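**Student:** sequence and predicted model, in that order:
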Amino acid sequence: MNLIRPNEQRAKTAILMIWIVLALEIISFFSSYLQYDLLKSVSSGSAVSNSEISANDLREGIIGFLYFALYLISCITFIRWFRRAYFNLQLKTDYLSSSDNWVAISWFIPFICLYKPYQIMKEMYTKTNEILFEEANQTKAITTSYLGWWWGLWIISNIIGQVVFRTTLNSDNIDSLTSGTIVSMVGNVISLPLSLITVKVIKDYSDIEHLLIEVKGDKIITSTENTYLNPEF
């Protein structure tokens, strides 16, 4: 018997974490601007006290730590939702190009992570549309038109993150610190459209995923039911 698992709560949790990280991105932007202003003051020869420098470093350190922790949690909640959605879809079709395990693993393999998650997401969208049209007589469809923007912004955001990390790690003068701060602020700005599109990606699919229940008369498995087919991740 093919029993799909509930995924609505995972979608809500993933979306909530994206909003939280976005809020921290905004805070980080203003914090980086304060650091940029401080660095420009130092560069121009203006008097800057040690207490101002220490306060800046402490603020940036706290924000950096919180961002790392919350971003990691956000990634986990997104992948958990993504994997569950793909798993449920597997139960409704004879063939998909990947397994639900690959949904998680593909994000962490060099080079493959640059294209595979996008391919899986697009396949999930298009295959769900096909199944609902052909087997459930549903006319509601989800578009894949913005998935390219979603993935493009994700790649750009990660490139910027790598630049910021390497610049900060190798910063040994005011100019390099200033450059790293500017790039960090650009990354904060990019995160706004990326977050909005990612929320749309999750919400659009979540809004239509429940319709898969009507295909072949299947039902959602409750949290108290167990089956070897259902990943707990």
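**Tutor:** That came through, no problem.
**Student:** switch to C-alpha atoms for all contacts and neighbour counts from now on
**Tutor:** Noted.
**Student:** mind giving me the packing neighbours of the helix or strand harbouring residue 182?
**Tutor:** Using DSSP states H and E, residue 182 sits in helix 174-209. Applying 3 or more CA pairs under 8 Å, 6 or more residues apart in numbering; DSSP states H and E, we find helix 174-209 packed against helix 8-43, helix 147-169.
**Student:** buried residues, it. List them.
**Tutor:** 177-185, 187-192, 194-195, 197-203, 205-206, 208-209 (16 or more other CA atoms under 10 Å).
**Student:** and what of stretch 145-160?
**Tutor:** Buried residues in stretch 145-160 (16+ other CA under 10 Å): 147, 150-151, 153-154, 157, 160.
**Student:** ok, structure two:
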Amino acid sequence: MTEAGAKPPRTYEPKDPAGLSRLVILFLWIDLVVGLFNGVSTLAELQILGRLPMDTPVSLTEIPGLPPVAEVVRAVVGLAVLVSFVATGFLCLKWVYRVSLNAHALIPTLTISPGWAVGWYFVPIALLLKPFQAMKETWQASANPAAWRSVDTPSLLRWWWFLWLLSSILGNLSFRLQLEAKSLDLVLASDVVDIVGAVVAIPLNLVFIRIVRRVNDMQVGALSQRVFA
């Protein structure tokens, strides 16, 4: 029985995570490859710009000294990075919602709903902690529904969150530098930040691929006795 006026926990119907998990992993690999190409392209651009006088006038769209082929490569890689970021980000958030929903089907009393497991990524300040808390609850409920609170937070999740925060900071810094890129030194600084971001994205994607696989396997096992919606 519940107290008078108290809302009973919402009931969630589980959905098979396997197909979506495979798709997310595929796009994470694609994003990793695109990021590597972006890093190599940016490194080549950095070497060309490094030979220019520091007082050379530049802008976000016009950078002197780049050969025509480099300009084309820069545009194509930039578009590929944008498309990969949007597509991979959308699928990852969809996966976060799906596995959170399944976790709530196992444990209806989890504190962060599937909607907020995604929504907290877009709330300033709260995004520093809440998405991690949601993923932690999903992991715990998937690993041991009978005693989920006793499940320790694996180092895999901690590494993912550290790398994600670092990648977000670098991405924000690069964006701000690009907006202010009216001098060669700022363009060079932006390129350096982009290269560091491309390096950080490698372990970030690899760690998240492992998380997707582990959570998927745990949920398929925990929900094997139930009928997926």
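**Tutor:** Cool, the structure landed. Just so it is clear, the model here is predicted, and its values are computed rather than measured.
**Student:** quick check: TM-score for this pair?
**Tutor:** Superposed pair, TM-score by TM-score structural alignment, normalised by the length of the second structure: 0.84. Supporting alignment: 210 aligned residues with a CA RMSD of 2.4 Å.
**Student:** so which of the helices and strands packed on helix 174-209 of the first structure is the most surrounded?
**Tutor:** helix 8-43 (a mean of 18; mean count of other CA atoms under 10 Å).
**Student:** next SSE downstream of the lengthiest helix in the first structure?
**Tutor:** Assignment by DSSP state H gives helix 50-90 as the longest helix of the first structure. Per DSSP H and E, helix 50-90 of the first structure leads on to helix 100-105 as the next helix or strand towards the C-terminus.
**Student:** in the second structure, which residue range corresponds to that following helix?
**Tutor:** Aligned using TM-score structural alignment, helix 100-105 of the first structure spans residues 114-119 in the second structure.
**Student:** contacts for the matching stretch, please.
**Tutor:** 93, 96-98, 100-101, 104, 130-131, 134-135 (CA atoms under 8 Å, 6 or more residues apart in numbering).
**Student:** go again with 7 Å.
**Tutor:** For stretch 114-119 of the second structure, the external contacting residues (CA atoms under 7 Å, 6 or more residues apart in numbering) are 93, 96-97, 100-101, 131, 134.
**Student:** which positions in it come out as buried?
**Tutor:** For stretch 114-119 of the second structure, a neighbour-count test (16+ other CA under 10 Å) marks 114, 116-118 as buried.
**Student:** over to stretch 110-123 of the first structure?
**Tutor:** The neighbour-count check on stretch 110-123 of the first structure (16+ other CA under 10 Å) flags 114, 116-118, 120-123 as buried.
**Student:** first-to-last residue distance for that stretch?
**Tutor:** Separation of the first and last residues of stretch 110-123 of the first structure by CA to CA, to the nearest Å is 21 Å.
**Student:** identify the residues contacting that stretch?
**Tutor:** With contacts defined as CA under 7 Å, 6+ apart, stretch 110-123 of the first structure is touched by 103, 106-107, 144, 151.
**Student:** closest one of those residues to residue 3 of the first structure?
**Tutor:** Using CA to CA, residue 103 is the member of the contacts of stretch 110-123 of the first structure that sits closest to residue 3 of the first structure, with 19.5 Å.
**Student:** quick one on the thing from earlier: what would the buried residues of stretch 110-123 of the first structure look like in CSV with distance to residue 50 of the first structure and secondary structure?
**Tutor:** Below are those laid out as CSV (distance: CA to CA, whole Å; DSSP: H, G, I helix; E, B strand; the rest coil):
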residue, distance to residue 50 of the first structure, secondary structure
114, 43, helix
116, 48, helix
117, 46, helix
118, 47, helix
120, 51, helix
121, 50, helix
122, 52, helix
123, 55, helix
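**Student:** state the distance from the most centrally placed residue in the first structure to residue 113 of the first structure.
**Tutor:** In the first structure, the residue lying closest to the centroid (CA atoms, centre = their mean) is residue 75, at 5.4 Å. Separation of residue 75 of the first structure from residue 113 of the first structure (CA to CA): 14 Å.
**Student:** which part of the second structure matches the helix holding residue 182 of the first structure?
**Tutor:** Against the second structure, helix 174-209 of the first structure falls on residues 184-219 (TM-score structural alignment).
**Student:** now that stretch on the first structure. Mean distance?
**Tutor:** With mean CA distance after the TM-score superposition for the first structure, stretch 184-219 of the second structure departs from the first structure by a mean of 0.8 Å once superposed.
**Student:** with the second structure overlaid, how far apart is the longest helix of the first structure on average?
**Tutor:** Mean for helix 50-90 of the first structure is 1.8 Å (mean CA distance after the TM-score superposition for the first structure).
**Student:** with stretch 21-30 of the first structure instead?
**Tutor:** Counting by mean CA distance after the TM-score superposition for the first structure, stretch 21-30 of the first structure comes out at 0.6 Å.
**Student:** what are the contacting residues of that stretch?
**Tutor:** Stretch 21-30 of the first structure is contacted from outside by 63, 67, 70-71, 185, 188, 191-192, 195, using CA under 7 Å, 6+ apart.
**Student:** re the thing from before, quick check: the farthest pair among the contacts of stretch 114-119 of the second structure?
**Tutor:** Farthest-apart pair in the contacts of stretch 114-119 of the second structure is 101 and 131; separation 14.3 Å (CA to CA).
**Student:** now the angle between helix 50-90 and the helix holding residue 182 of the first structure, please.
**Tutor:** Put simply, helix 174-209 of the first structure runs at 30 degrees to helix 50-90, going by axes from the mean of the first three to the mean of the last three CA atoms, to 10 degrees.
**Student:** and helix 174-209 of the first structure, how far from the chain's centre?
**Tutor:** 9 Å (CA atoms, centre = their mean, to the nearest Å).
**Student:** tell me the one of the contacts of stretch 21-30 of the first structure nearest residue 218 of the first structure?
**Tutor:** Using CA to CA, residue 195 is the member of those that sits closest to residue 218 of the first structure, with 33.1 Å.
**Student:** what do we get in the first structure for residue 76 of the second structure?
**Tutor:** Residue 76 of the second structure maps onto residue 62 in the first structure, by TM-score structural alignment.
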